[in-house]
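Participant: Sequence plus the predicted model coming up.
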Amino acid sequence: MFAEIVAIGDELTSGQRLDTNSQWLSQQLEALGIEVRFHSTVGDDLASNIQVFRIALSRAALVIATGGLGPTDDDLTRQALAEATGTELELHGESLEHIERRFSMRGRQMPPKNQIQAMFPQGSRVISNPNGTAPGIDLDCKIDGNASRFIALPGVPAEMKEMWQATVVPSLGGQGTIKKIIRHHVVKCFGVGESHMEALLPDLIKRGREPRVGITVHQATISLRITATGTSAEQCNAAIDDTVRQIHDAVGELVFGEGEQELQDVVVYLLQQKGKTLSTVESSTSGMLAFWLGSVDEKRTSLVAGSILPLSELATKQQVEQAAASAREGNQTDFALALGTFCDPESADEYAIALAGPDGVESLTSGLAGHPEIWAPRMAKQGLDLLRKKLISE
């Protein structure tokens, strides 16, 4: 069984508001063992809604829609669903009474316009909304020979989530739709590009493999996303553990963490575990390195000092190396990291990273490639990774 999620509203298609409902529903469905294959977003247009609903109902066993259940002219979900399924709208008396009570509790009379919220496609089951005037719709459908179920919920996140937990989830379980377990796990890597990482894992990333392994990149960090499907959590976890082991075997020290871990989390942990201290010197990264480390090491047990210097003071590889050595000596720390950019007359703009430690100063240089927005994060992460490897080797 797989599902499709439809988000409705001009505010979503115009980019004025981010669709967080679909993200949340995808997570909820996968926790129930229901795979989500499609996300659709449609504006407040009747013909477009009808078309999107028919497409979704023709290819998914379960369709979850959010939005379009209000009383105004641009709330079109119930009308579009009736048109898409060839049914008529009918008044549901209990829902109308509920809406009237909601207005009465506020000392107001229900406007005639709100009666539309008590109209449902024939054959619908009503999903009560204890905190709003928009009840949900639960309708069994058949489009182009495909039997499916359409559930419409309000777009207001708080109302949608409560109705989902109180009514929808129990109904899904009761119908025996929970037939499999889906579990996710992330392995974090740093040090190579996406295509290089793919070349290191040819068998693991093949389509059709179980568990699936996908590759995503954000600010030079590679995330290997493992998705396991099974009949029990134990089966999924065993498959994930085996895949994680294979990843470690294939890429070695490129792996720095798992789950939500970032490089700064790992570096601070290693510093604290080994009782070591660190100071930093930066120019073109605007203190990003110290900020990341300080966000993890809030009590400053490992990060002793962080300073920002003008670009001109870290304008050569030698100056960066000297800055690292001076920071280590001046702050009396076990290690010091220095980051700087400079222009090499014989090549393009470059950056240098220097790590000063008990064994002296080691450094590396690299070209400033890619979009400028990635330069500072890549430099900071490369410095952290250099220190991580040093701490592991001690």
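Facilitator: Yes, it's here. In this text, all values refer to a predicted model and were calculated from it rather than measured experimentally.
Participant: Please count neighbours and contacts with C-alpha atoms only from this point.
Facilitator: Fine.
Participant: quick one, helices of this structure?
Facilitator: 10-13, 20-31, 46-59, 77-85, 93-105, 157-163, 169-174, 194-200, 233-251, 263-274, 288-296, 317-331, 375-393 (DSSP state H).
Participant: okay if I get the ones you listed as a markdown table plus distance to residue 131 and mean neighbour count?
Facilitator: Compiled in a markdown table, these are given as follows (distance: least, Cα to Cα, whole Å; neighbours: other Cα atoms under 10 Å):
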| stretch | distance to residue 131 | mean neighbour count |
| --- | --- | --- |
| helix 10-13 | 23 | 16 |
| helix 20-31 | 17 | 17 |
| helix 46-59 | 26 | 19 |
| helix 77-85 | 20 | 22 |
| helix 93-105 | 9 | 16 |
| helix 157-163 | 6 | 17 |
| helix 169-174 | 18 | 12 |
| helix 194-200 | 47 | 13 |
| helix 233-251 | 35 | 15 |
| helix 263-274 | 41 | 18 |
| helix 288-296 | 38 | 19 |
| helix 317-331 | 58 | 21 |
| helix 375-393 | 44 | 19 |
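Participant: Just give the number of residues close to residue 362.
Facilitator: Residue 362 is flanked by 14 other residues according to other Cα atoms under 10 Å.
Participant: this is the comparison structure:
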Amino acid sequence: MQAEIIAIGTELTSGEKLDTNSQWLSLQLADLGIPVLFHTTVADSMAANLQALQLAVERTDVVLITGGLGPTLDDLTRDVLAQLAGVDLELDAASLSQLEDFFRGRGRTMPERNRIQAMFPQGSLPLLNPIGTAPGVWMELPRAGRNPCLIAAMPGVPSEMYRMFFEQVRPRLPGGQRIIRRARINCFGIGESQTEELLGELTARGRDPEVGITAHEATITLRIVANGATEEECQQKIAAVSREARERLGDNVYGVEDEKLEDVVLKLL
């Protein structure tokens, strides 16, 4: 089972805002043992959204969407999901009541435009949003000769998305058969190509754990990703590769995880 995460919003594709939701969701799916193959960012365009979703459903088994669930004309996720499934939108009375209660609790009358947020593709399941006005959408889209594609659309507001994922989406996702764990080793005084030469077969494609190399300014980071049936299995794999990498890189290794070079130097003074 593999996943794709789609972040919707012209404010993201224009560079006005940074998409942090996709990074966070990737880490959550890793805890469930579901690898993420694609991150897609799409502007507020019906045609572009539909194309992105059609491709995602074809190439992955889990699609998580953030954004596009507000009440304005450029919030298209509901309509795109309905078009994808070949169904109409229908009003969910319970969701409408929750929206009205949300505004009433703040001493306001719900604007008529917010009624659209209680509309869902036929056959889908509304996902409660207790801290905002945008309910999410859960769909299991049939595919010929394959298991259904699991689709969850969540708000783009991070605090609302976090809670909806933990309470409404995560319990519906399969997981537990495999887990994914990560580790980082930080290096200095060595280039990217030389690092790869010293590590040799440790960076070969298809290995488990997978070892990737990332250069940032004057430092190099090794990204170790292990797959396993248990936490212990993953940690054993990471420990073995970490020992071997340290032996090959020697004094060029200065720290792990979030340790910064300047902090390590200060400790040595």
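Facilitator: Structure's in. What do you need? For clarity, every value in this text was computed on a predicted model and none was experimentally measured.
Participant: Quick one: closest of the helices of structure 1 to residue 117 of structure 1.
Facilitator: Ranking those by distance to residue 117 of structure 1, with Cα to Cα as the measure, places helix 93-105 first at 7.6 Å.
Participant: Check the mean deviation of that closest one from structure 2.
Facilitator: Aligned to structure 2 and superposed, helix 93-105 of structure 1 gives a mean residue distance of 0.9 Å (mean Cα distance after the TM-score superposition for structure 1).
Participant: what range in structure 2 does that helix sit on?
Facilitator: Per the alignment by TM-score structural alignment, helix 93-105 of structure 1 matches residues 93-105 in structure 2.
Participant: Roughly how far does the closest residue in space to residue 59 of structure 1 that isn't next to it in sequence sit from residue 225 of structure 1?
Facilitator: Excluding the flanking residues, the one nearest residue 59 of structure 1 by Cα to Cα, 6 or more residues apart in numbering is residue 146, at 7.0 Å. Going from residue 146 of structure 1 to residue 225 of structure 1 by Cα to Cα, to the nearest Å gives 32 Å.
Participant: which residues touch the nearest residue to residue 121 of structure 1 once chain neighbours are set aside?
Facilitator: Using Cα to Cα, 6+ apart and skipping the chain neighbours, the partner closest in space to residue 121 of structure 1 is residue 89 (4.4 Å). Counting by Cα atoms under 8 Å, 6 or more residues apart in numbering, residue 89 of structure 1 touches 78-79, 82, 119-122.
Participant: And residue 242 of structure 2, what's its match in structure 1?
Facilitator: Mapped onto structure 1 by TM-score structural alignment, residue 242 of structure 2 lines up with residue 244.
Participant: so its match touches residue 187, yeah?
Facilitator: Yes - at 7.4 Å, residue 244 of structure 1 and residue 187 qualify as touching, with contact defined as Cα atoms under 8 Å.
Participant: Can you say which of the helices of structure 1 is nearest to residue 150 of structure 1?
Facilitator: Residue 150 of structure 1 lies closest, by Cα to Cα, to one member of those: helix 46-59, at 7.5 Å.
Participant: compared with structure 2, how much does that closest one deviate?
Facilitator: Relative to structure 2, helix 46-59 of structure 1 is 0.9 Å off (mean Cα distance after the TM-score superposition for structure 1).
Participant: tilt between that helix and helix 77-85?
Facilitator: 60 degrees (axes from the mean of the first three to the mean of the last three Cα atoms, to 10 degrees).
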